[in-house]
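Participant: fold the following, please.
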Amino acid sequence: MTYCVAIKVDDGLVFASDTRTSAGVDDVRTYNKLHIFETTGERVFAIQSAGNLATTQSVINQIKRDMADPMAPVNLNNVRHMYDAAEYVGNLSVRAQQDSAALGQLRNSTVDYRTTLILGGQILGEEPALYLIYPEGNCIAASQDMPYLQVGESKYGKPILDRIIRSYISLADAARCALVSLDSTMKSNLTVGPPLDLAIILKDGLRVEHKQRLDLDTPYYASLKKAWGEQLERIFREALPKFEWENLGASRQNQNQQLF
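Facilitator: Here you go, the predicted structure:
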């Protein structure tokens, strides 16, 4: 299983992904699900993936081949707009799925070859953008009303995003929220797991400003995970309002103690 989240705020973009691809009792595997392509000062792209690993690898490898080929009619080096980049990646994804499915039919395979992608980044002269690319190749963009996108096992990490993510929050807060979202998912689903990849693209920086891999024993992540868990427990015990019958019971207990 997989969980990836990308966030768009006024100051730029945040990407966070787990790396687990299988989680059997004695077979835990990891694979990079966050891929960066950048031409510093001109354009920068980040791609996150969920779904069939072979399809994803085919897409990523084709992107690299096209970028290295000066004769390639379309690649991430020459697209004019972020939407064009999303269409290009979507077309590569559809082609890779069709090729894999055709080969699978020859082998009587029932494997699901679909993949879902998030493409984000910025091209000089445009605003940063995020696109969710469906297996069918079509896409939707993040917006102020929906400033984050998810792929994979999204339900456990969604509540904190809905409560915190707004376009005006800082990149640092967005990055912390993304990590908490991943931590909440890992708490409830063992098929999502560390190490975690985090990347931040500053608006108009046209490069990855920060990129970090975090494991359970990485000091920052360990501290964040501990603080989040402890503060949730404290708020639950101390900050939530009491039921009326709790207050009534406490009042009666005090009265009884005063009688004696």
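
Participant: hey, let's count contacts and neighbours off CA atoms from now on
Facilitator: OK.

Participant: residues in contact with stretch 139-153?
Facilitator: With contact meaning CA atoms under 8 Å, 6 or more residues apart in numbering, stretch 139-153 is reached by 1-9, 49-51, 86-87, 90, 116-118, 129-133, 161, 165-167, 185, 192.

Participant: next, the second sequence, to be compared with the first:
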Amino acid sequence: MTYCVGMKLSRGLVFMSDTRTNAGVDNISVFKKMFLWEAEGERSITLMTAGNLATTQAVVSLLNERALPADERGALSIMEAPSMFQVAKLVGETLREVIADQSGVAGPQADSPFGASIILGGQIKGGEPRLFLIYPEGNFVEACDDTPFFQIGETKYGKPILVRAYNPEMTFEAAVKLLMVSFDSTLKANLSVGMPLDLHLYRADTLRHGPRRRIESEDPYFSQISSGWGDKLRDAFDALPDYTLE
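Facilitator: Prediction:
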């Protein structure tokens, strides 16, 4: 299992993913789940994966191969697609292709053991920053004002704070704080999600990668957020009126 969040703000996009992959409680590994492509001044693309590791690695490998110069491959590349919509379409087709190949059936099923889901975001020159959620079947939806963020993987524990505290006008610093609270809640509730965390901030219209960080388990700011959030929750609970049995 994993946990990834992509969030759309008025000032750009925010991405965070964990790195834990497990095949049982005694077989835990660290694998990167965030991948970036860039042609500075022309496009910046970020992709995060959840699901079967063999599937997601095959998808990323194919996307990398197809991003080679035109004389070294035959398919259209995400580095050539004219819009983020077309990039999302290419990624969805690649995901569907990989799942169909691994499962040996004509089309992928939602509950396939080879299933995977993807968050894709970025900006191409001439367009706006865009954020997509891509399903195992290869279809996708785009973030909008009513649904400004996407989660994949173990989503339920970290969602309440996002729903309550998200603001499209918040700063990147506030957004990172919000995501850290969301991830801390998930980490405490589910052992299949684990540190370190990968972070990428994309500033709208820069057309290049923004600040990137790997947040380790001993990171002092994350530790401060984790302990401080727990203390504030207890204080808020104690401040609520007690239930009356009479």
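
Participant: so after superposing, what's the score?
Facilitator: Scored against TM-score structural alignment, normalised by the length of the second structure, the superposed chains reach a TM-score of 0.92; 239 aligned residues with a CA RMSD of 1.9 Å.

Participant: return the subset of the contacts of stretch 139-153 of the first structure lying in strands.
Facilitator: The strands, defined by DSSP state E, take in 3-9, 49-51, 116-118, 129-133 from the contacts of stretch 139-153 of the first structure.

Participant: check which helix or strand covers Val14 of the first structure.
Facilitator: Using DSSP states H and E, Val14 of the first structure maps to strand 12-17.

Participant: just give me the match in the first structure for Pro82 of the second structure.
Facilitator: Alignment note (TM-score structural alignment): Pro82 of the second structure maps to Arg80 of the first structure.

Participant: show me the contacts for its match.
Facilitator: Contacts of Arg80 of the first structure by CA under 8 Å, 6+ apart are Ile123.

Participant: repeat for Leu130 of the first structure
Facilitator: Leu130 of the first structure makes contact with Ala6, Ile7, Lys8, Ile118, Leu119, Gly120, Gly121, Ala141, Ala142, Leu149, according to CA under 8 Å, 6+ apart.

Participant: what helix or strand is the residue lying closest to Thr206 of the second structure once chain neighbours are set aside on?
Facilitator: Closest residue to Thr206 of the second structure apart from its sequence neighbours, by CA to CA, 6 or more residues apart in numbering: Gly41 at 7.0 Å. If you go by DSSP H and E, Gly41 of the second structure is not part of any helix or strand.

Participant: neighbours around Gly41 of the second structure, how many?
Facilitator: When neighbours are counted by other CA atoms under 10 Å, Gly41 of the second structure registers 13.

Participant: equivalent analysis for the one 4 residues further on, please.
Facilitator: Ile45 of the second structure is surrounded by 25 other residues when neighbours are defined as other CA under 10 Å.

Participant: what are the boundaries of the helices in the stretch 51-200 of the first structure?
Facilitator: Here the stretch 51-200 of the first structure has its helices, by DSSP state H, counting those that start in this stretch, at 53-68, 82-106, 158-164, 171-188.

Participant: what stretch of the first structure does stretch 172-189 of the second structure fall on?
Facilitator: Under TM-score structural alignment, the counterpart of stretch 172-189 of the second structure in the first structure spans residues 171-188.

Participant: now do the matching stretch: distance to the chain's middle.
Facilitator: Averaging C-alpha positions (CA atoms, centre = their mean, to the nearest Å) puts stretch 171-188 of the first structure 9 Å from its chain's average.

Participant: mean deviation, that stretch versus the second structure?
Facilitator: On superposition with the second structure, the mean distance recorded for stretch 171-188 of the first structure (mean CA distance after the TM-score superposition for the first structure) is 1.2 Å.

Participant: so Asp18 of the second structure makes contact with Leu199?
Facilitator: No. Taking CA atoms under 8 Å as the definition, Asp18 of the second structure is not a contact partner of Leu199, at 9.1 Å.

Participant: number of nearby residues for Glu202 of the second structure?
Facilitator: Careful, residue 202 of the second structure is Tyr and not Glu. Tyr202 of the second structure: 27 neighbours (other CA under 10 Å).

Participant: just tell me what the residue nearest to Thr206 of the second structure corresponds to in the first structure.
Facilitator: In the first structure, the residue matched to Gly41 of the second structure (TM-score structural alignment) is Gly41.
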